[in-house]
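**Q** Build me a model:
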Amino acid sequence: MNPIDTLSFRSGPAYSAAVSGNSGTRRAAAASGDDPQRLDDVCKEMESLFLQQLLKEMRNTVPESGFSETGSGRKMFTEMMDEAMSKKMAEKGIGLADVLERQLRMKM
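**A** Next up, the predicted model:
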């Protein structure tokens, strides 16, 4: 099994858009063919998606205090904030993108 296939932790519109309807491995394989920068970008995007999912799950562990209202607007804001934070965190990186890129280059 390919490394990206084993990390299919995300389902939904953000992940679908990230992999453009194909498996992540196909996108990474296409990226590594002629453009090494493209593979790097795909791996960083995967790291960002992982961090976004991590933030979401961490937030789910915090009980609601009742201090502020909960609703669809707040949920949307929280999701957008998590997405922005994950992209910012991925700029510096946690090392996942480097590991993915190294593993994919060995497989191709």
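**Q** from here on, contacts and neighbour counts on C-alpha atoms
**A** OK.
**Q** pretty sure residue 40 contacts residue 100?
**A** No: if you go by CA atoms under 8 Å, residue 40 and residue 100 don't touch, sitting 9.1 Å apart.
**Q** Determine the set of other helices and strands touching the helix or strand encompassing residue 28.
**A** With secondary structure defined by DSSP states H and E, residue 28 is part of helix 24-34. Packed against helix 24-34 by the contact rule (3 or more CA pairs under 8 Å, 6 or more residues apart in numbering; DSSP states H and E) you find helix 3-6, helix 36-60.
**Q** here's the other one to compare against:
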Amino acid sequence: MPAKSKAQQKAAGAALSAKRGETKRSELIGASRQMYDSMSEKQLDEFASTKRKGKPDYTPDSPIPAKKAKRKRAAKKAAATRAKNAKKKKAAPKKAAKKKAAKKRR
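**A** Below is the predicted model of the structure:
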């Protein structure tokens, strides 16, 4: 069965390398470790030998695009909050100066 995405193909390649003893199993993370545990060397070879040309980066049901979108939204929200706080900091000294001036007049 060929890989459906570039990410699957890369993970299968890493798992295959560990199966053959070229890399350590402890270096595997995520999908490659699961593939190492659940697939035979022949299955991994089929996945890893898939051509990448024309394949999407990730499969549509993969959680990675969702994580990236969530991270992007969080970064955008944080930038908006920083901008808002920067405006408050600029306005705060002016308000404090006005309060001091009003106290001196009394």
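**Q** Could you get me the TM-score between them?
**A** TM-score of the superposed chains, computed with TM-score structural alignment, normalised by the length of structure 2, equals 0.28; 35 aligned residues with a CA RMSD of 2.5 Å.
**Q** Deepest in the core, which of the helices and strands packed on helix 24-34 of structure 1 is it.
**A** Stretch with highest mean neighbour count among those: helix 36-60 (a mean of 18; mean count of other CA atoms under 10 Å).
**Q** Residue 34 of structure 1: neighbour count?
**A** 10 (other CA atoms under 10 Å).
**Q** ok, now how distant is it from residue 105 of structure 1?
**A** 12 Å (CA to CA, to the nearest Å).
**Q** on that earlier part again, could you dump the helices and strands packed on helix 24-34 of structure 1 into a markdown table and include distance to residue 13 of structure 1?
**A** As requested, the helices and strands packed on helix 24-34 of structure 1 are exported to a markdown table (distance: least, CA to CA, whole Å):
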| stretch | distance to residue 13 of structure 1 |
| --- | --- |
| helix 3-6 | 17 |
| helix 36-60 | 12 |
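**Q** Compute the distance between the residue positioned nearest the centre of structure 1 and residue 34 of structure 1, please.
**A** In structure 1, the C-alpha nearest the mean C-alpha coordinate belongs to residue 49, at 1.1 Å (CA atoms, centre = their mean). Applying CA to CA, the value for residue 49 of structure 1 to residue 34 of structure 1 is 24 Å.
**Q** Same question for residue 88 of structure 1.
**A** Separation of residue 88 of structure 1 from residue 34 of structure 1 (CA to CA) stands at 27 Å.
**Q** who does the host helix or strand of residue 100 of structure 2 touch, helix- and strand-wise?
**A** Assessed by DSSP H and E, residue 100 of structure 2 sits inside helix 63-105. Using 3+ CA pairs under 8 Å, 6+ apart, no helix or strand is in contact with helix 63-105 of structure 2.
**Q** ok, residue 83 of structure 2 - how many residues close by?
**A** 12.
**Q** nope, residue 26 of structure 1 is what I meant
**A** Residue 26 of structure 1: 14 surrounding residues under other CA under 10 Å.
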